[in-house]
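Chemist: pasting the sequence and the predicted coordinates here, then a few questions.
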Amino acid sequence: MSGPKLYLTILGYEIGEVIGRRTYSVVRRAFSQKLQRSIAIKIIDKSKQVDDYLTKFLPKEVSILAQCSHPNIIKVYQIIESCEHTLFIMEEAQMDLFDLIDSRGHLSEDVTQCYFRQIAQALEYFHAHHIAHRDIKCENILLSADDVPKITDFGFATCMKGLESCSCTTFCGSAAYAAPEVLNGGKYDPFKADVWSLGVVLYLMVTGCRPFADGELSKLRELQSQPLQFPPSPSLSDCCQSLINTILNNNPKERPDVSRIIKHQRFKE
């Protein structure tokens, strides 16, 4: 850490403690003299990464972050590249959505509605710009100091603009949030897979548990093929259950896009 820390200190950043660890990165809290605010710095040590990540996923993440601007997408102030590291200078967040749910057991439908609409609007922005996130999950949704949800972690994101076929074959993300067609292998529509993951996020927010057990893939696929079950407590409104069932449709062709989800009756109340 001495190399990037010294360099960042020269650039006017006061480096603080580690606030997060991911598969490919470490996130530290810092203070920016230039911005006069607390920030977060995502540090990727290239010497510790596999070639596939360095040649495919990291360049995509850099490109996508450089072009995205939305109030519910984590803001990146600067991207610094060197031979040894890639540094993302980002806005600071207080916690992720999973930690919030874990601390409360579950979120009320009213609180969920406020968060979920903003998350869905951010995903709608991605899709309108031909970008599939491919790793939507509660752990990748941060909450700012003023309680605004922000989608982050774009390591698996991909831009489909200009491609002849809107399909992927790479398995990305967490199995518990992955759509049936992703788990089954073969080609899949990454935008419809994002929508499924969004449905899992919604289910987890209002119930405090995942809709399908995160175990062996064969068992997970079996559970996904069965009618969706809701726990007896908390009691959910028919409208909320209807929305979740609509999103978690096993048939990707019948699964709604994000724009249709935002227009659902649940958001008209």
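Modeler: Everything's here; your move. Numbers count the residues shown, from 1 in each chain.

Chemist: from here on, just use CA atoms for contacts and neighbour counts.
Modeler: OK.

Chemist: give me the contact list for stretch 71-83.
Modeler: Residues outside stretch 71-83 that contact it (Cα atoms under 8 Å, 6 or more residues apart in numbering): 46, 62, 65-66, 69, 86-91, 118-119, 121-122, 142, 148-152.

Chemist: oh, that last question was meant for stretch 101-120, not what I typed.
Modeler: With contact meaning Cα under 8 Å, 6+ apart, stretch 101-120 is reached by 72, 148-151, 198, 202, 204-208, 236, 240, 258, 261-262, 266-267.

Chemist: follow-up on the earlier one: which among the contacts of stretch 71-83 count as buried?
Modeler: Neighbour counting by 16 or more other Cα atoms under 10 Å classes 46, 62, 65, 86-91, 118-119, 121-122, 142, 148-152 among these as buried.

Chemist: now, those that are in strands?
Modeler: Among the buried ones among the contacts of stretch 71-83, DSSP state E puts Thr86, Leu87, Phe88, Ile89, Met90, Glu91, Leu142, Pro149, Lys150, Ile151 in strands.

Chemist: list the residues that contact the closest residue in space to Leu97 that isn't next to it in sequence.
Modeler: Setting aside the residues directly before and after it, Leu97 is nearest to Cys138 in space (Cα to Cα, 6 or more residues apart in numbering), at 5.1 Å. The neighbours of Cys138, taking Cα under 8 Å, 6+ apart as the test, are Asp96, Leu97, Phe98, Val201.

Chemist: below is an additional structure, to be compared with the one above:
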Amino acid sequence: MSGKVNLSKYFNKHYIIGDLLGDGAFGFVLTAIRLSDSTEVAIKFINKTKIPEDSWIEDPQIGRVPQEISILNRINHPNIINFIEYINEEDYILLVTELHGTEWDASNPLLNPIKNSGLRLAKQQKIEERVIRKRTSCDLFECIDTKMAKATTQKIFAQIVLAIYYLHSLNIVHRDLKDENIVIDENYHVKLIDFGSASYIPKRPENYFTRFNGTTHFASPEIVKKKAYRGPEAEIWSLGVLLFTIVFGENPFQNKDEIMEGKYMFPSKIDPGKLNRAF
């Protein structure tokens, strides 16, 4: 993020670094310009030392890579981010994908109050001199801060369901389904991102997942109880949490006890008539 990462001649020949999109435990994500056609892409810098040994896989097409890259190289769906290439650097694996979504801020000229109803005012931000600019998020978390029409929420959720249905048909589970891992453009076209926790659905109970790397608010009761889980069933639970979040703009569960009990309350500002129309 400081601009001090040494990059290979290959990278510098093909890309120019742009803005910061986000960072986390395994690395960070930047935009970049692909010099061959001036296309803006997203590049995830994955710290090699943070990749668990069991997350590496021998892919018959592209060799030994993190499973995230192998899975993205295999799939092709309009609601899942497109894999472009990966670059093996000295300290990082660079995952290059398409860049999708628009910055959800009223200062963005692509957005307008008519097409994007409920668009909030631009946030007041302190301007600081930085080596890399932090770009306003393009994800669903920012988008649902607006008041959306029923048809819009249906359109968004249907696309997410189609993406998850496609993954399950290939015996793949994302395992970190949440609003921040869904990027969305001004036309409400969504794409699922961040396959760092994705894996193949285990066939035998003894191989069920025991580790969870996702966000607790979207975790199913069996995960919160630290039980072994298969994956798809937990992902259906996460879809339900997402639907509630999209419709009401807030998470249905505030703590682990509420998740384990399946206990939630609709927002007090919602009356029964509006609730029926929302669904």
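Modeler: Arrived safely. These figures come from a predicted structure and were not determined experimentally.

Chemist: re the thing from before, just the buried ones among the contacts of stretch 101-120 of the first structure, please.
Modeler: With burial judged by 16+ other Cα under 10 Å, the buried subset of those is 72, 148-151, 198, 202, 204-208, 236, 240, 258, 261-262, 266.

Chemist: residue boundaries of the helices in the stretch 101-250 of the second structure?
Modeler: With helices called from DSSP state H, counting those that start in this stretch, the stretch 101-250 of the second structure shows them at 140-143, 150-169, 221-224, 232-248.

Chemist: can you say which of those is nearest to Ile259 of the second structure?
Modeler: Closest approach to Ile259 of the second structure among the helices of the stretch 101-250 of the second structure is made by helix 221-224 (5.7 Å; Cα to Cα).

Chemist: so the closest one matches what in the first structure?
Modeler: The aligned range for helix 221-224 of the second structure in the first structure is 180-183, by TM-score structural alignment.

Chemist: cool, and stretch 170-179 of the second structure?
Modeler: Per the alignment by TM-score structural alignment, stretch 170-179 of the second structure matches residues 129-138 in the first structure.

Chemist: show me what counts as buried in that stretch.
Modeler: Neighbour-count burial for stretch 129-138 of the first structure flags His130, Ile131, Ala132, His133, Arg134, Asp135, Ile136, Lys137, Cys138 (criterion: 16+ other Cα under 10 Å).

Chemist: and if you look at stretch 143-163 of the second structure?
Modeler: 143-148, 152-154, 156-157, 159-160, 163.

Chemist: now stretch 258-274 of the second structure
Modeler: Neighbour counts over stretch 258-274 of the second structure (16+ other Cα under 10 Å) mark Ile259, Met260 as buried.

Chemist: not counting sequence-adjacent ones, nearest residue to the aligned partner of Ala66 of the first structure in the second structure?
Modeler: Superposed on the second structure with TM-score structural alignment, Ala66 of the first structure falls opposite Asn73. The shortest distance from Asn73 of the second structure to any residue other than its chain neighbours is 5.8 Å, reached at Phe83 (Cα to Cα, 6+ apart).

Chemist: kindly report the same for Asp59 of the second structure.
Modeler: Nearest non-adjacent residue to Asp59 of the second structure, counting by Cα to Cα, 6+ apart: Ser70, 6.2 Å away.

Chemist: touching, Pro231 of the first structure and Val206? I think so.
Modeler: No: contact criterion Cα atoms under 8 Å: Pro231 of the first structure and Val206 do not qualify, at 10.3 Å.

Chemist: grab the nearest non-local neighbour of the residue nearest the centre of the second structure.
Modeler: Closest residue to the average C-alpha location of the second structure: Asn181 at 1.5 Å, with Cα atoms, centre = their mean. Closest residue in space to Asn181 of the second structure, ignoring its immediate chain neighbours: Ile193 at 5.2 Å, by Cα to Cα, 6+ apart.

Chemist: from Asp179 of the second structure, how far off is the equivalent of Asp153 of the first structure over in the second structure?
Modeler: Matched across to the second structure, Asp153 of the first structure falls on Asp194, judged by TM-score structural alignment. As for Asp194 of the second structure, its distance to Asp179 of the second structure is 11 Å (criterion: Cα to Cα, to the nearest Å).

Chemist: thinking again about what came up before, wait, which of the helices of the stretch 101-250 of the second structure is closest to Ile43 of the second structure?
Modeler: helix 140-143 (19.5 Å).

Chemist: so the closest one matches what in the first structure?
Modeler: Using TM-score structural alignment, helix 140-143 of the second structure corresponds to residues 97-100 of the first structure.

Chemist: which residues sit against the matching stretch?
Modeler: The contact list for stretch 97-100 of the first structure, computed with Cα under 8 Å, 6+ apart, reads Cys138, Glu139, Asn140, Ile141, Leu142, Leu143, Pro149.

Chemist: the strands in the first structure, which residues?
Modeler: In order along the chain, the first structure carries the following strands (DSSP E): 13-21, 26-32, 37-45, 76-81, 85-91, 95-96, 131-132, 141-143, 149-151, 158-159.

Chemist: for these, give me a markdown table that also has distance to Leu183 of the first structure.
Modeler: Below are these laid out as a markdown table (distance: least, Cα to Cα, whole Å):
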| stretch | distance to Leu183 of the first structure |
| --- | --- |
| strand 13-21 | 26 |
| strand 26-32 | 28 |
| strand 37-45 | 28 |
| strand 76-81 | 32 |
| strand 85-91 | 31 |
| strand 95-96 | 25 |
| strand 131-132 | 17 |
| strand 141-143 | 22 |
| strand 149-151 | 23 |
| strand 158-159 | 18 |
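
Chemist: nearest residue to the corresponding residue of the first structure for Phe248 of the second structure other than its sequence neighbours?
Modeler: The alignment partner of Phe248 of the second structure in the first structure, by TM-score structural alignment, is Thr207. With Cα to Cα, 6+ apart as the criterion, Thr207 of the first structure has its nearest non-adjacent residue at 5.5 Å, and that residue is His106.

Chemist: what do you get for Ile43 of the first structure?
Modeler: Nearest-residue entry for Ile43 of the first structure: Leu87, 4.9 Å, with adjacent residues in sequence omitted and distances by Cα to Cα, 6+ apart.

Chemist: aligned partner of the one you found in the second structure?
Modeler: Leu87 of the first structure maps onto Leu94 in the second structure, by TM-score structural alignment.
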